[in-house]
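J.: how would this look folded up:
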Amino acid sequence: MQSLSLKTLNIDESNDVNDNVEEEDDPNSKHNRSIHIEPFHRQRRIDGTLPFSEQIKMMQYIVPTNGIDGRHITDKNMLETDAQGGVWKEIIHTGIGQKPTIGACVRLHYYAYFEHRDEPFDTSFKRRRYLEFRIGKCDVLPGIDIAVGTMQRRERSKFIISSDLLYGELGCAPHIPESAWCLYVIELLITNEPSAIIYDEQLLMKNTTNRQQLDDFAKRIRLAQTLRNTGNEEYANGQLDRALRSYNKARQLIHNKVTLIDGKHEEQYHQLLLKLHLNSAQCYLRLDNFEKCLRACRDALVIEPNNLKALFRASVSLRSLNQLNEAEKYLAKAMTVDSQNQDILNEVEKLKEAFDLLINKKSDETFILKESNELDIDDMLSCIAVSDEFRIKLDSVLNEFIETTTIEPFTIQRDNFSDTEYYYIELLAKYKQLNINRIDENIIHITK
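T.: Coordinates of the predicted model:
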């Protein structure tokens, strides 16, 4: 009987990992992996013994500045000695894709060093979070913004940046010295163009805002309904001012402050708002604040144009404000809604009485005014300094003109009379209810 052995099963008996020798990769093999790049946070990034003045000789001068206020040197006629600062760049590992444009959102890791230092004074790894900002939006120091704007995604580069593009002449005591130049080693992780950012924000709003809007709508409607119920209790107890405060708080809580998702929510919102307007109008009416009552009724009629309560209370308010014609319009519309309503019929009678009272009052005022005017003209005529002979003669002439049947006008030439006499003629003609027509500056016609 043949026995089974490890050799028979082709199983390697050795457990020594050192016996597994890897063969050299074939450079032509499609399975050959790319050269491994050491993780950014484990790399030795700079040589702190080399001065910046020596390092920049081996770097690309991408942005020259005057070294004072960050102003870029762009004039080709300027001498090289005019550029005393700026940004120098050396690519450590090339990236892929396009460079970020203005407004693009970038994410990156970085190390920042002072000259002659091996240890960074700042790094994103201390915060355990990448740095994120938008290009060209003044979110970071100008030098960082310029440097990252020259990079591609997944690129790692070294930058030396002058103080005028970083912390300036004063620095930032106690951590940043005065006029400090810095070396930055930056790895650009992600670049999102502005259009992609807008799309992401819209997508986020679409996924999250609807839920928030629904929650906010339900919460506000519930609180407003509670306040309305409180106001109703206060109204029943005769506490009209407190009821008004409750209604106003409820209205402020929802009016133009909720997002209507669908037709059902819109109907719920409008019905609650309508009730609050009507309740407020009733309180104002009982408090004899007719102007605010009218305003609340008109707000209610915007929501429901044929609301009977709003039409009735608006008519009562207008009648109380003596705007009878407007009150009649609202009452007529209320009659078309419900012509058998007893409150409406009673208001019709009250409005008729108000019209009758107004007509009688106007008649009395007209009579009093006429009598007063007659007395005033008599007094004025007696006060005008003209001779008695002139008074008698003019009165006789005008009486004869009135009694005649002629339709020809009675002509007066001003040059024949003094200013006082001329004024007396006009006033006496008006007193006798004659018409005065001015033909020109010198002639007037008196007609019946």
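J.: C-alpha from now on. contacts and neighbour counts both.
T.: Noted.
J.: what's stretch 223-238 in contact with?
T.: With contacts defined as Cα atoms under 8 Å, 6 or more residues apart in numbering, stretch 223-238 is touched by 240, 242-247, 249-251, 253-254, 272, 276, 283.
J.: if you set the cut-off to 10 Å instead, what comes out?
T.: Stretch 223-238 is contacted from outside by 218, 220-222, 239-254, 272-273, 275-276, 279-280, 282-283, using Cα atoms under 10 Å, 6 or more residues apart in numbering.
J.: just the strands in this structure please.
T.: 60-65, 85-93, 105-114, 122-123, 131-134, 156-161, 182-192, 410-413, 435-438, 443-447 (DSSP state E).
J.: kindly reformat the ones you listed as CSV containing mean neighbour count and distance to Asn360.
T.: Converted to CSV, these look like this (neighbours: other Cα atoms under 10 Å; distance: least, Cα to Cα, whole Å):
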stretch, mean neighbour count, distance to Asn360
strand 60-65, 17, 91
strand 85-93, 20, 93
strand 105-114, 20, 80
strand 122-123, 18, 93
strand 131-134, 18, 79
strand 156-161, 25, 94
strand 182-192, 22, 82
strand 410-413, 15, 39
strand 435-438, 14, 29
strand 443-447, 17, 33
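J.: quick one: which of the ones you listed is nearest Thr366?
T.: Evaluated over those, closeness to Thr366 peaks at strand 435-438, with 20.7 Å, by Cα to Cα.
J.: show me what the closest one is packed up against.
T.: Strand 435-438 sits against strand 410-413, helix 419-431, strand 443-447, with contacts defined as 3 or more Cα pairs under 10 Å, 6 or more residues apart in numbering; DSSP states H and E.
J.: ok, which of these comes nearest Leu398?
T.: Nearest of the helices and strands packed on strand 435-438 to Leu398, taken as Cα to Cα: helix 419-431 at 7.6 Å.
J.: list the buried residues in that closest one.
T.: Within helix 419-431, the residues scored as buried using 16 or more other Cα atoms under 10 Å are 421, 424-429.
J.: how about these in a markdown table, adding distance to Asn373?
T.: Output for the buried residues of helix 419-431, formatted as a markdown table (distance: Cα to Cα, whole Å):
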| residue | distance to Asn373 |
| --- | --- |
| Glu421 | 21 |
| Tyr424 | 16 |
| Ile425 | 17 |
| Glu426 | 15 |
| Leu427 | 12 |
| Leu428 | 13 |
| Ala429 | 14 |
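J.: another one to check against the first:
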Amino acid sequence: MERKSTTFALESGLDLRQLVTSGSVLHINEDYDDNNCIEPAKTKESKSSVVIGQPVSDFRELEKTMTLLDDNGFVKKKILEEGGGLPLSDSNTVSVAFSGYWQGSLEPFDVCSIHKPLVVDLMNSGLLPGLEKAVRSMLVGETSVFLFTHDLMYGEMGVPPRIKPKANCVFYVKLLKSILTQKDGTIDFAEPNMFHRVHHEVKMLFSSGMTLFKTKNHPAAIQLFRKAVFMLHKCRLADEKEESVQEKLLIKLYMNLAVCYNTIKQPLKACTACNELRRLNSLWNNGKALYQNAKALRMIGQFDAAEKRLRRAMKLCDNKEDIETELTLLLKNKESCNQSRILVNNVSEAGCTVISKDFKNEVEKLIISFKENVDLCQLVMPSGLNSAEVAYIKHVCIRENLFFNKIKANVNFEKDDSNISDEMNIKESDEKYALDKYEAVSTYDDENSLKWENDDLIIF
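T.: Just a heads-up that it's a prediction; the model follows:
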């Protein structure tokens, strides 16, 4: 049979030196329980921290200091502590604490403490009519005492024994917090005061987009930034203050879109984002925006326009190192891929089907340089090419596994707010073509519209 061992707890530890010399006396703690744990002492919550207000011995005396809250005299009010903020409405959800007393009663018959307040959606509160009327009259932080008749509270019958029949009562109420009620489902862009909801959603999208950008998930970041842009363009604005907030957010979003599109080498979309910045008067006075615009223009071969933006950005930015690096790259690409050379050697007449040997040589050099240049995504051809020259360029592109696309709509690269020469502007009637390393060429319209081809965002 297995012997059961017994354990004892000592009141104090053993001194080994004393144990091997003079000996020791063991004192056993008979009250010890090894399952016990030390717990912090629980402090009983004081009554004053739970209950608002104090008993009222005579309602008639209190009534003399109160003001009517309704025409029928069913609710009277006295403010004990002033609150502040905007008045409440159906769109608010409030947190309230209260204590209800009968006349002459020393203890409240109904209590909701400050530490565990009652949270109520005023659209569908479920409160007694008198108490709801009282709460709606308050401001955040306010503490008031209300005298209710039975008409707006518990009625003539009451609920005996706890609720007396046909009895008046006093409630001390403190309005702790008020927030706009969160609405379910998608945002209805026709609803009033809608910018507040859109503003919150846009900030969340912006924050998430920044996180995705930092983790180099640029396509996902673009999706969130564009969704935020869409929401801001669609929302209703109540005043100039909301318009100012909307404009600041749009500038941040378009700036981030330009950076993202340049990073994944979609320069035309970056140019469109920069056009929107220009529309918001935040391009020619914004060195960072000019820098991103110049990068995009350099990638599509608009070297002159890119150079003008870079030189202006140098005047606006303190840190010129990145700008100088970009300018060096720009001038190098401009030298190796100079589209104007094909015009110099283009001596054939517009209706002629024969093209010169010099033209062919320059086209060959231009296309090879473009193909080998990793810093160029697209190269816009000069206007004025005849059908034979267009056909020949297309033939060489097919041979070199490049795309030769017609640009359906045009970004007016030189149109700006700084009185820079418009001599290179493209007429709407001119057909434009571009060498492209990708098959699809997005189309853009600069007349206050933004079109994202092959995607779900269209803003007019």
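J.: let me see the TM-score of these two.
T.: The TM-score (TM-score structural alignment, normalised by the length of the first structure) is 0.33; 162 aligned residues with a Cα RMSD of 3.2 Å.
J.: that older thread, okay, and which of the contacts of stretch 223-238 of the first structure map to helices?
T.: 218, 220-222, 240-254, 272-273, 275-276, 279-280, 282-283 (DSSP state H).
J.: drop anything exposed from those residues.
T.: Counted by 16+ other Cα under 10 Å, those give 220-221, 240, 242-244, 246-251, 253-254, 272-273, 276, 279-280, 282-283 as buried.
J.: hmm, back to that, take the helices and strands packed on strand 435-438 of the first structure and write them to JSON lines, including distance to Met205 of the first structure.
T.: As requested, those are exported to JSON lines (distance: least, Cα to Cα, whole Å):
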{"stretch": "strand 410-413", "distance to Met205 of the first structure": "87"}
{"stretch": "helix 419-431", "distance to Met205 of the first structure": "80"}
{"stretch": "strand 443-447", "distance to Met205 of the first structure": "82"}
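J.: of these, which is nearest Thr336 of the first structure?
T.: Going by Cα to Cα, the one of those nearest Thr336 of the first structure is helix 419-431, 50.1 Å.
J.: what helices or strands is that closest one leaning on?
T.: Using 3+ Cα pairs under 10 Å, 6+ apart: helix 419-431 of the first structure touches helix 342-383, helix 388-403, strand 410-413, strand 435-438, strand 443-447.
J.: any chance of a markdown table for the ones you listed, columns distance to Ile146 of the first structure?
T.: Shown next, in a markdown table, are those (distance: least, Cα to Cα, whole Å):
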| stretch | distance to Ile146 of the first structure |
| --- | --- |
| helix 342-383 | 77 |
| helix 388-403 | 101 |
| strand 410-413 | 94 |
| strand 435-438 | 86 |
| strand 443-447 | 90 |
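J.: tell me which of the ones you listed sits most buried.
T.: Each of these was scored by mean neighbour count; the highest is strand 443-447, a mean of 17, by mean count of other Cα atoms under 10 Å.
J.: burial count for Ser244 of the second structure?
T.: Neighbours of Ser244 of the second structure under the rule other Cα atoms under 10 Å: 12.
J.: could you do the one 10 residues further on as well?
T.: Tyr254 of the second structure is surrounded by 22 other residues when neighbours are defined as other Cα under 10 Å.
J.: same check, this time on Phe213 of the second structure
T.: By other Cα under 10 Å, 18 other residues sit near Phe213 of the second structure.
J.: my guess is it meets Ala221, correct?
T.: Yes - contact criterion Cα atoms under 10 Å: Phe213 of the second structure and Ala221 qualify, at 5.6 Å.
J.: common neighbours of these two, please.
T.: Contacts common to Phe213 of the second structure and Ala221, judged by Cα under 10 Å, 6+ apart, are 207, 256, 260.
J.: give me the number of residues near the first one?
T.: The number of residues packed near Ser207 of the second structure is 15, by other Cα under 10 Å.
J.: so which strand or helix has it?
T.: Assigning secondary structure by DSSP states H and E places Ser207 of the second structure in helix 194-214.
J.: pull out the buried positions in that helix.
T.: For helix 194-214 of the second structure, the buried set under the neighbour-count rule, 16+ other Cα under 10 Å, comprises 194-195, 197-199, 201-202, 205-206, 209-210, 212-213.
J.: so which of the strands of the first structure is nearest Ile368 of the first structure?
T.: For Ile368 of the first structure, the closest of the strands of the first structure is strand 435-438, at 22.9 Å, according to Cα to Cα.
J.: so what touches that closest one?
T.: Under Cα under 10 Å, 6+ apart, the answer for strand 435-438 of the first structure is 409-412, 426-427, 429-430, 443-448.
J.: where's Ser95 of the second structure, which helix or strand?
T.: Ser95 of the second structure belongs to strand 92-101, assigned by DSSP H and E.
J.: figure out which of the strands of the first structure is closest to Ser317 of the first structure.
T.: Ser317 of the first structure lies closest, by Cα to Cα, to one member of the strands of the first structure: strand 435-438, at 43.8 Å.
J.: one step back: in JSON lines: the buried residues of helix 194-214 of the second structure, plus distance to Glu389 of the second structure.
T.: Listed next are the buried residues of helix 194-214 of the second structure as JSON lines, based on distance: Cα to Cα, whole Å:
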{"residue": "Met194", "distance to Glu389 of the second structure": "55"}
{"residue": "Phe195", "distance to Glu389 of the second structure": "54"}
{"residue": "Arg197", "distance to Glu389 of the second structure": "56"}
{"residue": "Val198", "distance to Glu389 of the second structure": "52"}
{"residue": "His199", "distance to Glu389 of the second structure": "52"}
{"residue": "Glu201", "distance to Glu389 of the second structure": "52"}
{"residue": "Val202", "distance to Glu389 of the second structure": "49"}
{"residue": "Leu205", "distance to Glu389 of the second structure": "48"}
{"residue": "Phe206", "distance to Glu389 of the second structure": "47"}
{"residue": "Gly209", "distance to Glu389 of the second structure": "45"}
{"residue": "Met210", "distance to Glu389 of the second structure": "46"}
{"residue": "Leu212", "distance to Glu389 of the second structure": "45"}
{"residue": "Phe213", "distance to Glu389 of the second structure": "43"}
